[in-house]
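Participant: generate a structure from the sequence data that follows.
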Amino acid sequence: MSPRECAALLALMAEARELTNAELFAVAGVTLDGKPRLKLNKLGLVVSERVGRGFVHELTERGAKWCIEEFTRPRPAKSGSFGGALYVVLAGLHRHLVSSGQVLSDIFQPDVPGQILRKYAEITKGKPDQVRLAELRGRLPHIPPSDFAVAVITLADHDGVHVRAEADRKTLTDDDHAAAVTLGGTARHLLTVEAGR
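Facilitator: Modelled structure (predicted):
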């Protein structure tokens, strides 16, 4: 495997979800296209589905098995100090999995609050504007509604994150009601994240 292919596989493992090339680049500084994508698809390590003009990639069970095996491989030649540190971390993860009896899915789970914050920043271009939870949920269709609600409630406990009710209830749509979360006995429909979060 090339360093780029290894990086894509390990990033998909750690994120534990489908990723577009833009998301892969945002989290790991790597994209999966051209010959590397075709190679990983042919080996059955990654499934790539065209969505619009780009691809969405997901690690297969075979890909997860490859990642686990990578945990015990020696550091590749010429991998440098960052590569060396990565393989020390992978070896430590392997020891933990063996000693605890856990599996990858016990450790690597989708970062739903992080996905919501990234989508919020994309919508607002980094400004502390109010965004309807319904809009956020609509732009993150891969997140189950219950997971989305739990993540918003978790975010509400963070400094600089505000989840508020819509004052003009007449403006609420069915989507707003469906995406609302309940805090303190009140349905909340709007998310605001202070600048710098």
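
Participant: from now on I want contacts and neighbour counts done on CA atoms only, so please keep to that.
Facilitator: OK.

Participant: would you map the helices across this structure?
Facilitator: Here the chain has its helices, by DSSP state H, at 3-15, 21-28, 34-42, 61-70, 80-100, 104-107, 112-124, 133-139, 145-156, 174-179.

Participant: how about the ones you listed in JSON lines, adding mean neighbour count?
Facilitator: Converted to JSON lines, the helices of the chain look like this (neighbours: other CA atoms under 10 Å):
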{"stretch": "helix 3-15", "mean neighbour count": "19"}
{"stretch": "helix 21-28", "mean neighbour count": "16"}
{"stretch": "helix 34-42", "mean neighbour count": "15"}
{"stretch": "helix 61-70", "mean neighbour count": "16"}
{"stretch": "helix 80-100", "mean neighbour count": "14"}
{"stretch": "helix 104-107", "mean neighbour count": "12"}
{"stretch": "helix 112-124", "mean neighbour count": "17"}
{"stretch": "helix 133-139", "mean neighbour count": "19"}
{"stretch": "helix 145-156", "mean neighbour count": "17"}
{"stretch": "helix 174-179", "mean neighbour count": "16"}
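
Participant: this one as well, want them side by side:
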Amino acid sequence: MPARYRLTYFNGRARAELIRLIFHAAGEEFEDNRIDTGSWQQLKPNTPFGALPILEFDGLVLAQSLAIARFLAREFGLAGKARFDEALVDSVVDTSNDILGDIVKIIFNEDDKLKRENQKKFVENILPFTLQSLENMFAKHGKGSGYIIGPDLTYADLAVFNALDQAVQAGLVQWQFFDRYKHISGLLRRLEETPRIAGYLKTRPHTPY
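Facilitator: Sure thing, here's the model as predicted:
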């Protein structure tokens, strides 16, 4: 029987990896449809906004990575328990997406001089400031649970993990960079040891981005 959900994206992490992590954390089956650029040119005119990823389910199509992530997080109970908690979770996800946006801009910048300048600014200023802000969120809203908002895993935790994982994958920092942030480093270790996440991390394709 085919999976209910079909996620279409390129063979990379970038904008689709958070969605994949949500599926795996929730233990939900899905078709991870990874396409090449040739297939994309054929598919593009039939997508809602001419961009990937898209999610297909029950005869419906949903576009935009964060819209998909939020929808699935709410479907699978990974969005927070109360309305304000949901908003806090979304704020962390948006912040993590900002990190991811900075990473993408650095990776695909073809001006070597500007690329080096942006990388230096990211590693020395932007990333430390953001990580300290996230540490403060852990301290204020984590309730000592080891998760960033509330007592249970949410997709905010997955979003933080994903953004930092992609920073390492891009060669901008090493994992040891996060050791100075107690709550964040603890979360990274915890997620890496969570069976569903660990199983996926061991088997996911090695990709350039």
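
Participant: can you give me the TM-score here?
Facilitator: Here the TM-score for the pair of chains, by TM-score structural alignment, normalised by the length of structure 1, is 0.27; 87 aligned residues with a CA RMSD of 5.3 Å.

Participant: quick revisit: can you redo the helices of structure 1 as a markdown table with distance to Glu49 of structure 1?
Facilitator: Formatted as a markdown table, the helices of structure 1 follow (distance: least, CA to CA, whole Å):
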| stretch | distance to Glu49 of structure 1 |
| --- | --- |
| helix 3-15 | 14 |
| helix 21-28 | 11 |
| helix 34-42 | 10 |
| helix 61-70 | 16 |
| helix 80-100 | 28 |
| helix 104-107 | 22 |
| helix 112-124 | 20 |
| helix 133-139 | 18 |
| helix 145-156 | 23 |
| helix 174-179 | 27 |
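
Participant: for Thr192 of structure 1, which of those is the nearest?
Facilitator: Ranking the helices of structure 1 by distance to Thr192 of structure 1, with CA to CA as the measure, places helix 112-124 first at 8.6 Å.

Participant: can you tell me how far the residue nearest to Arg132 of structure 1 when sequence neighbours are not counted sits from Thr182 of structure 1?
Facilitator: If you skip the residues right next to it in sequence, Arg132 of structure 1 has Leu190 as its closest partner in space, 4.5 Å away by CA to CA, 6 or more residues apart in numbering. Distance, Leu190 of structure 1 to Thr182 of structure 1, by CA to CA, to the nearest Å: 12 Å.

Participant: re the thing from before, ok, which of the helices of structure 1 comes nearest Arg50 of structure 1?
Facilitator: Of all the helices of structure 1, helix 21-28 sits nearest to Arg50 of structure 1, with 11.1 Å by CA to CA.

Participant: which other helices and strands contact the closest one?
Facilitator: With contacts defined as 3 or more CA pairs under 8 Å, 6 or more residues apart in numbering; DSSP states H and E, the packing partners of helix 21-28 of structure 1 are helix 3-15, strand 54-59.

Participant: lovely, talk soon.
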